[in-house]
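# after the sequence you'll find the predicted model.
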Amino acid sequence: MRATLRWAGADLRAHRGEALFIVLATAGIVASLLLATALFGYATNPWQRVFTQSKGAHVWIHTGASADAGRLASLDGVTSVSGPYRTAAATVESRGTRASVELRGADGERPTTGRPFLVSGRWLDPGTPDGVVLESSLAWALWAEPGDSLVLPGTSRTLTVLGVADSAEPRYRPGERAGVVWAPPSALPRTDGPTGQVIGLRLADPDDTDYAVQRAVTTLGAGAVTQVSNWQQARAEAQGDDRLLGQVLGLFGLGALVAAALAVYGAIGTRIRGHLRNISVLKAIGFTPGQVVRIFLVQHVAFAFTGAVAAAVLMQAAGNLVPGRLGDAVGVWQGLPGHTAALFGVPVAAVLFIAATTGLAAWRAGRVPPVPVLRAAAPLGGPLPGVARGALGLRLPPALVLGMHKAFSWRPRSLATTARLALPLLLIVVALSAWTTIDRFHSKPEQLGLAAALTARADEELGDQRARALLAENPQITAVHPGVEVAALVPGQTGTIALRGLGTAQDPYPFSLAEGRAARGRDEAVAGQGLLDLLNVRLGDWVRMTVGGRPQILHIVGRSIEPENGGRVISTSLDTLRENDPKLQPTLYELQLRPGADPRAIGAELTEASRGRLDVHTVTNPADGLSPLRGVVAGLIAVLALIGLIELLTAIGGTVRESERDLLALKAIGLSPRQITLVSVTATGCTALAAVFAGTALGVPLAHWLIDAQGRSSGIGAGIARAPSPVLLLLFGTAAVLGAAALAALPAARAGRRRLADTLSAVA
């Protein structure tokens, strides 16, 4: 053991650079995995992010106005409270849209517990007595932004929106749950609705919500408590839309883990191959194969442990100082449940994996013969093929020919290096495809099932003809498609689907079709993927459904991209539905706008022009819920780029080391040090080029398959995936190849200037 440790110490002093590289590579990979974990928790659970940042209450209890809600602060298990706040029920109106709200009296300082997290604008100002802050889901429903005015119907009062804030409480639901409006206490007594109080309790044990509610009811009396909500309920509602984010990031996390694992394996294998001469010397002086294996295993486990600990400490101490979304993600992740387990678990798993990888490579090192085998001074990569000899005959630079031959010799080691480098590049291409698909939803929604930007509904007093005439007067509206949408019973009457009649035979609605053709004939329809899966039907089948007690039989001739209702939608023309019910009148109008038009501004104009008899809403874009994914994708690209950089440095080290061993042959054929440097740089650049081609060729179809598979599972359907533009892919590949060549230039130049005496000792 003493001899083993002495040799390990001597080797460390002699190869400080290699040891430092292993430590830094391990630290970089562990930091990458920790960043991926932080990004996953940051993006897949926005509710948890808001709850952590706002120090949310675990239980919200609504009581009557006369209850002494402040007594709940002294209950066992309650660590802090938010409130109590006086409340009043009211109705507010903005741009023709009304919503039931709970006015909540709050002062100019945001509370410590249950602290609303401002998204835009500012908090309440005592100098603005009618200024209010809206909860974000309520603001979205009202189309309200800071600076807008809210009207209280039936009164002459108006409220000015000062800000919009996220809250960890249950969201606003029209007709089911009132939205939260924070207002100065002076604004509450003037409301005519019922009043009360609300208090938020933050518990020492979040799972004790039921017990805390029981104690609260016992303390205040059963008649005093009017409503209770807890954090589990709010989280369940908020997490319903996060499945796609979780799946996408889970896939990237798994890919990053595999790429990091291969990078570690390549780095360790390259280092041990560089010590073959030392291994032979050890065996010659009496070291057994087991001792040789133990030497490298102890060394690399120690390196891995040092790097992993350094990464964990750095991430915990300064991870939140990273600028941009990554720093925000780490800061929030540090307060999420499971943070401590991940902070210890990821480094431990990395060290164990490195130990297993080192054991395999060290076992191979233990089989090295005691007498080193002299390498023949042969051309790099084996005998030159006819193509290379022909290239030399055309007087191409020998350094370029030899470098390309070395990279494209297709030896198992070269193929393995190319494959390891191609994996992170492949994942980056997939990430870029996800980014492009989300951008396409925003920039060209008409290609993804969102031809209309606004939906207008007219009341009975306005009527169909007057509604169409009013809509046609707006110059920003390019097309008005009348229609109806009703709930239909599926065969067997075991569930309901959405049946839509949009457009007419003279002016058909522009559905986005992924398969089949448009519905033009009698009884023809197009259906979403969710409906096809629900009814187990295909294009060309006839479907019978029941609408208001009447049968409706439709022939499915196409599959449309349907972002709404989980794709469980079947659409035909309004004329087809009128054949079954001649008295059917349009109940909604799908409005197409001019490019660049502001849907909210046009909606406000229509509401004002109709004097509130048109209820206008923006069409929900599924990409709105994926907005956080853009910043997260950028962070994942940075993580994958770091892993690719580590693998590239390993490949450069192996290429340069082989060039040092082949230095005699290269000098013998008359190459200068500059040409020898160019051989290594060319080999590295060609390896990167091969990896870029492989990553792009496999990444684009893989991205299409993954995105379309997610579209099918969500009901939207396949056909939504979009690949990055060829220009972007070309820039990406060019940057990767030029970056690889630039990184290889300095170590290759140093190797090309080595003395022949040093070279002889290296090959001996």
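Received, thanks.
# going by C-alpha atoms from here, please, whenever you check contacts or count neighbours.
Will do.
# and residue 168, how far is that from residue 298?
Plainly put, residue 168 is 49 Å away from residue 298 if you go by Cα to Cα, to the nearest Å.
# between the two, which one's more packed in?
residue 168 (28 against 17; other Cα atoms under 10 Å).
# helix or strand for the nearest residue to that one once chain neighbours are set aside, which one?
Nearest residue to residue 168, sequence neighbours excluded (Cα to Cα, 6 or more residues apart in numbering): residue 51, at 5.1 Å. Using DSSP states H and E, residue 51 maps to helix 46-53.
# count of neighbours near residue 180?
26.
# tell me where the stretch 401-550 of the chain has strands.
454-458, 477-489, 496-502, 513-516, 524-527, 542-547, 550-560 (DSSP state E, counting those that start in this stretch).
# can you classify residue 378 by secondary structure?
Following DSSP: H, G, I helix; E, B strand; the rest coil, we place residue 378 in the coil state.
# now the helix ranked longest in the chain, how far from the chain's geometric center?
Using DSSP state H, we find that the single longest helix of the chain is helix 673-714. In terms of Cα atoms, centre = their mean, to the nearest Å, the centre of helix 673-714 is set 22 Å apart from its chain centre.
# try it against this one:
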Amino acid sequence: MRAMLRWAHADLRTHRGEALFLVAATAGIVASLLLATALFGYATNPWQRVFTQSRGAHVWIHTGPTADTGRLAALDGVDALAGPYRTATTTVASRGARAGAELRATDGGQPPTGRPLMTSGRWLDPATPGGVVLEAGLARALWAEPGDRLTVAERTVTVLGVAETAERRYRPGERPGTIWALPGAVPLDRTGGQVVGLRLADPGDTDYTVQRAVTTLGAGAVSDVSTWQQARGEAQGDTRLLGQVLGLFGLGALIAAALAVFGAIATRVRGHLRDISVLKAVGFTPGQVVRIFLVQHLAFAVLGAALAVLLVRTLGARLPGRPGDAVRVWQGLPGHLPALLLIPAGAVLFIGAATCLAAWRAGRVPPVPVLPAAAAPGGGLSGAARKALGLRVPPALVLGWHRAFGRGRRAPAAIGRLALPLLLITVALGAWTTIERFDSRPEQLGLAAALTARPDGTLTDRDATALLRAHRQVTAAHPGLEVAALVPGQTGTIALRGLGTRERPYPYSIAEGRPARGPDEAVAGQGLLDLLGARVGDWVRLTVAGHPQVLHIVGRSIEPENGGRVISTSLDTLRENDPGLRPSLYQLQLRPGADPRAVGDELADASSGRLDVREVSSPADRLSALRGVVAGLIAVLALIGLTELSTAIGGTVRDGERDLLALKAIGLSPRQITTVTLTATGCTALAAALLGTALGVPLALWLVDHEAHATGVGAGIAHAPPPLQLLALVAAAVAGAVALAALPAARATRHRLADTLSAVA
């Protein structure tokens, strides 16, 4: 045992850099997997916690004020009802901020089903008739806290508390927030209605129960339906995407690290044939030799995994943005400690499995070393190499090329191992480029408008259009409206959008088919096509406020909002069924370089507050944390690539030591011998970089489009990294390889003849 430890210690002192790279790469990989687990837990468990503690309803149905919702309690599978609650749609204002809200009348006691969970303040109190409780998302949008005063429906109210709910969350301009108030504070006007929640005995029967509920009430009485799956999906949102990205790259990096460890041990075995033979000659068994290599590299893996656990435990909660929030929430979940132990253990075992095969080869080394065949540098030169020498190509370059690609199966294996982290880096750059396009080219990704303007009802259509188009920075103001529509089968609601006119159509981003131009033509998002099982060219029948709307889907548009469950047509098409429809919003296109925030402030001032102008939310805002994640992944993959490069350089230098006498015999100077090694290393890195980028670009496009399709946005948003970026990656790989190899190659040429003879003996 002492001899084994002394040999391992001597080997570690000789290869400190390689050991450091292995430890750092393992730490980065395990940390990525732990963060991925934290993000998955953060995406799912907070909503599940709220749903369980509030005894949430699986279905929420909005109806007209006269619908007999009490009949829903008799439906099979309905376990309990939440409400019905009388509602009114209004606007709430606080500190200059405005938001759409749904006032919900309830008494002073909390309901047993679908009850809000108080996060601050207190619940409604009949002793305070002017008090309200805000949904947490709405409170954040208004910067409101308990004790603040708000303007709701032209009345001043006091915020008593803020509560979480398992219902679908507030989205500016898309879905109003919820305000709970006493019945006397909810006005009886034309915006009034009812909302009722259904808690089901079997959540799997949600679609069937919704269909029966709509049939019972009548399609004309139902204005909106939302389910627990939609609420959970919105709560998970882009955090789930972050977890998927981290998990995917973490597993890919783990495979790359395992291959790097395998290559490191295999190369080390070839470089230590004489030492291994001496160990066997003095009595070491093959099993002991295997254990030396296995235990040494398992120690590196354990050290890296322990370092990752320590970093995540101590610094994970301090990470900026969503990853830090995810770690804080994850650390309070029941499955936190098992995951913190099982993930590092699994990574160590995976690396150990790759180590076993390479270490087993070390055990098969014979006690008497065998000189490798074709040791001479010129032996077996290819016809192309001989022809290059005949063309007076410098011999150092030709011999370097031959050393890189003339080593049988070892050359493709080294290139493949180095190409894998470069491939993953290319995929990461593809994800980064796609995110950047939401900022640089939003019009190509379904975000042609920069601002959304909503009149308060006192402006006529003509006045609003004239006011908006008069601004020098506004190039187009497209009138429109968005309503909830029941899908065929009446199992849920989707967004039906009428935007633009046939004379001035809205510039949708069409990924398939063509834009909607004629009567009854529409374009749909991928989420809607998947929901209906429809394709471009199909006709669909929707129900809007009890009236049928038949549309011909002529194209698929990129829809980054509402999970892609959007069907869009012109405002003229919707007016054919209801000529009295007025636009409720205007989508504004601005001149290139215009500041949306400044333009919005100027329009709001010009309208004397009669226009609520907001910036269009971009997925790039919600995916901003992904940039930091991608940068961290690239750093981890670069460490793995450096580990593999150090292995390849070590093998090339050791091969050069065997050839040193022959190279000097044919008249090569020390500088030319160094050039042979640098050329061999550079050629290997160049081949790996070209292979990694060539395979990484199509893989990046496929992965991004596949994820976009799965989230409802739709394929067609992926974009390959710029050619200059790929060229910089290839150049960095080659330059880094040559720079790392320069010092070892120069040292090898200064070896004494006795050292060189012993290396080949």
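Received the coordinates, thanks. These numbers were taken from a predicted model, which means no experiment stands behind them.
# overlay them and tell me the TM-score.
Here the superposed chains carry a TM-score of 0.74, computed using TM-score structural alignment, normalised by the length of structure 2; 641 aligned residues with a Cα RMSD of 4.2 Å.
# quick one: the next helix or strand after the longest helix of structure 1 aligns where in structure 2?
Later in the chain than helix 673-714 of structure 1, the nearest helix or strand by DSSP H and E is helix 726-752. Here helix 726-752 of structure 1 aligns to structure 2 at residues 723-749, judged by TM-score structural alignment.
# now that stretch on structure 1. Mean distance?
Comparison of stretch 723-749 of structure 2 with structure 1 after fitting gives an average deviation of 1.1 Å (mean Cα distance after the TM-score superposition for structure 1).
# again with stretch 39-46 of structure 2
Averaged out, stretch 39-46 of structure 2 is 8.6 Å away (mean Cα distance after the TM-score superposition for structure 1).
# cool, and stretch 395-405 of structure 2?
For stretch 395-405 of structure 2, the mean deviation from structure 1 after alignment is 1.6 Å (mean Cα distance after the TM-score superposition for structure 1).
# for that stretch, which outside residues touch it?
377-378, 381, 385, 388-389, 411-412, 652, 668, 672-673, 675-681, 683-684 (Cα atoms under 8 Å, 6 or more residues apart in numbering).
# put the buried members of those residues into a PyMOL selection.
Per 16 or more other Cα atoms under 10 Å, the buried members of those correspond to this PyMOL selection:
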select buried, resi 377+378+385+389+412+652+668+672+673+675+676+677+678+679+680+681+683+684
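# go through stretch 717-727 of structure 1 and flag the buried ones.
Buried residues in stretch 717-727 of structure 1, counted by 16+ other Cα under 10 Å: 717-724.
# same thing with stretch 605-618 of structure 2?
For stretch 605-618 of structure 2, using 16+ other Cα under 10 Å, the buried residues are 607, 610-618.
# now the residue of structure 2 most remote from its centre: how far from residue 206 of structure 2?
Distance from the C-alpha centroid of structure 2 peaks at residue 665, with 57.7 Å (Cα atoms, centre = their mean). Distance, residue 665 of structure 2 to residue 206 of structure 2, using Cα to Cα: 83 Å.
# ok, residue 88 of structure 2 next?
26 Å.
# tell me which residue is most central in structure 1.
Note: structure 1 centre (Cα atoms, centre = their mean) maps to residue 629, 3.6 Å.
# surely that one is within a helix?
Yes: under three-state DSSP, residue 629 of structure 1 falls within a helix.
# could you tell me where stretch 644-657 of structure 1 falls in structure 2?
Stretch 644-657 of structure 1 lines up with residues 641-654 of structure 2 when matched by TM-score structural alignment.
# so the aligned residue in structure 1 for residue 587 of structure 2, which of the three states?
Using TM-score structural alignment, the partner of residue 587 of structure 2 in structure 1 is residue 590. Three-state assignment for residue 590 of structure 1 (three-state DSSP): strand.
# count the residues that sit near residue 590 of structure 1.
There are 23 residues near residue 590 of structure 1, going by other Cα under 10 Å.
# and what of residue 688 of structure 2?
26.
# how near is the residue lying closest to it once chain neighbours are set aside to residue 689 of structure 2?
Among residues not flanking residue 688 of structure 2 along the chain, residue 419 sits closest, at 4.4 Å (Cα to Cα, 6+ apart). Going from residue 419 of structure 2 to residue 689 of structure 2 by Cα to Cα gives 6 Å.
# likewise residue 666 of structure 2?
33 Å.
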